[in-house]
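1. Make a model of this:
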Amino acid sequence: MAMRPCRYDRGDTPLCGPLVAVRPGRPAPSTETRTRKIGGLTVQVNALIIDSQDPERLAAFWSALLGRPIARRGGPYVWLRRDNDLGLGFQQAETPKPDKNRVHLDISSPDPAAEQQRVEALGGRRLEEYSDGGFLVMADPDGNEFCIIPTGAFEMDDNGRANYLD
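-> Just a heads-up that it's a prediction; the model follows:
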């Protein structure tokens, strides 16, 4: 699949599809964990795109949860304001989410139980089927899984079971 060139709206929001090219002359991000040199080129994770049958509704949920206002709408996309040099967009999809996510977000909070209540008030829900793992696994209104983890360190056993809910 070929890369489509991107333009940037006021330097923040990519005006392109799900494949996003780094803007020429754009400074490297301050975080080394998302940037890597490959063959002399600097590449980075530029944006996370989540497919949805109702991108407006899903963008509103994540906007409220993350405190990132909706920055732009264009074509099948709804974009939240960029934060820490990472875009978050929602793309119109014709089909519902089929199964468990292969990739999920971890949202950190100093009080995961209070954050769970806030997520539920926004339209998310807890996924009890993952409780045995010791993680607080939630789903957004489209059923996309994400975890609420405590801010800072927490312990895991040799099987990867967390203990912050105990």
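
2. alpha carbons only for contacts and neighbour counts from here, please
-> Noted.

3. And for Trp62, the neighbour number?
-> 22 (other C-alpha atoms under 10 Å).

4. Now do the strands in the chain.
-> 8-9, 13-14, 35-38, 41-44, 47-52, 70-74, 77-83, 86-92, 105-109, 125-126, 136-139, 145-150 (DSSP state E).

5. let's see this one next to it:
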Amino acid sequence: MALRIYTVIIDAQDPKRLAEFWSQALGYRIAYEEGADVAIEKPNDDRVPAILFQVVPERKVVKNRLHFDLAPDDQKAEVERLQKLGAKEVDIGQRDVTWVVMADPEGNEFCVLTAR
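-> Here you go, the predicted model:
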């Protein structure tokens, strides 16, 4: 049986805002909008799952149980670029680590790794 992840769903209060942030962060494009929900996808690559931002009424209140690890060519430059897009560095209790923990505009944590 062949099985693959087709879409990753992220709950959001403002799906459009998060879709715009993540599409710019990852170099994805807006694939479609349905009601308040917005999906983004990597252009010309259907092997990579789409990301769907679905509207929910409640705010995020706890640390994510799933997050993205992003592998840039230049960690410092990428952190600065993501901050300009609206991300913030956050402290979730990490100690002396080589990655930078950040949060998107709605507080969803993700990590920016060292160059790989």
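
6. picking that back up, pick the most deeply packed of the strands of the first structure.
-> strand 13-14 (a mean of 24; mean count of other C-alpha atoms under 10 Å).

7. so that one corresponds to what in the second structure?
-> Counting by TM-score structural alignment, strand 13-14 of the first structure pairs with no residue of the second structure.

8. so how far is that strand off the chain centroid?
-> Centre-to-centre, strand 13-14 of the first structure and its host chain are 16 Å apart (C-alpha atoms, centre = their mean, to the nearest Å).

9. by contact count, what packs against that strand?
-> strand 77-83 (3 or more C-alpha pairs under 8 Å, 6 or more residues apart in numbering; DSSP states H and E).

10. can you list contacts of the strand it packs on?
-> 12-13, 55-56, 59, 63, 68-73, 87-92 (C-alpha atoms under 8 Å, 6 or more residues apart in numbering).

11. Turn the strands of the first structure into TSV, columns for distance to Arg118 of the first structure.
-> Compiled in TSV, those are given as follows (distance: least, C-alpha to C-alpha, whole Å):
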stretch	distance to Arg118 of the first structure
strand 8-9	32
strand 13-14	27
strand 35-38	32
strand 41-44	31
strand 47-52	21
strand 70-74	19
strand 77-83	19
strand 86-92	20
strand 105-109	11
strand 125-126	10
strand 136-139	11
strand 145-150	11
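
12. Of all these, which one is nearest Asp99 of the first structure?
-> strand 145-150 (10.1 Å; C-alpha to C-alpha).

13. And Asp140 of the first structure, what's its match in the second structure?
-> By TM-score structural alignment, Asp140 of the first structure lines up with Asp104.

14. How about the contacts made by the residue lying closest to its match once chain neighbours are set aside?
-> Computed as C-alpha to C-alpha, 6 or more residues apart in numbering, the closest residue to Asp104 of the second structure that is not its neighbour in sequence is Ala87, at 4.6 Å. Taking C-alpha under 8 Å, 6+ apart, we find Ala87 of the second structure in contact with Met102, Ala103, Asp104, Pro105.
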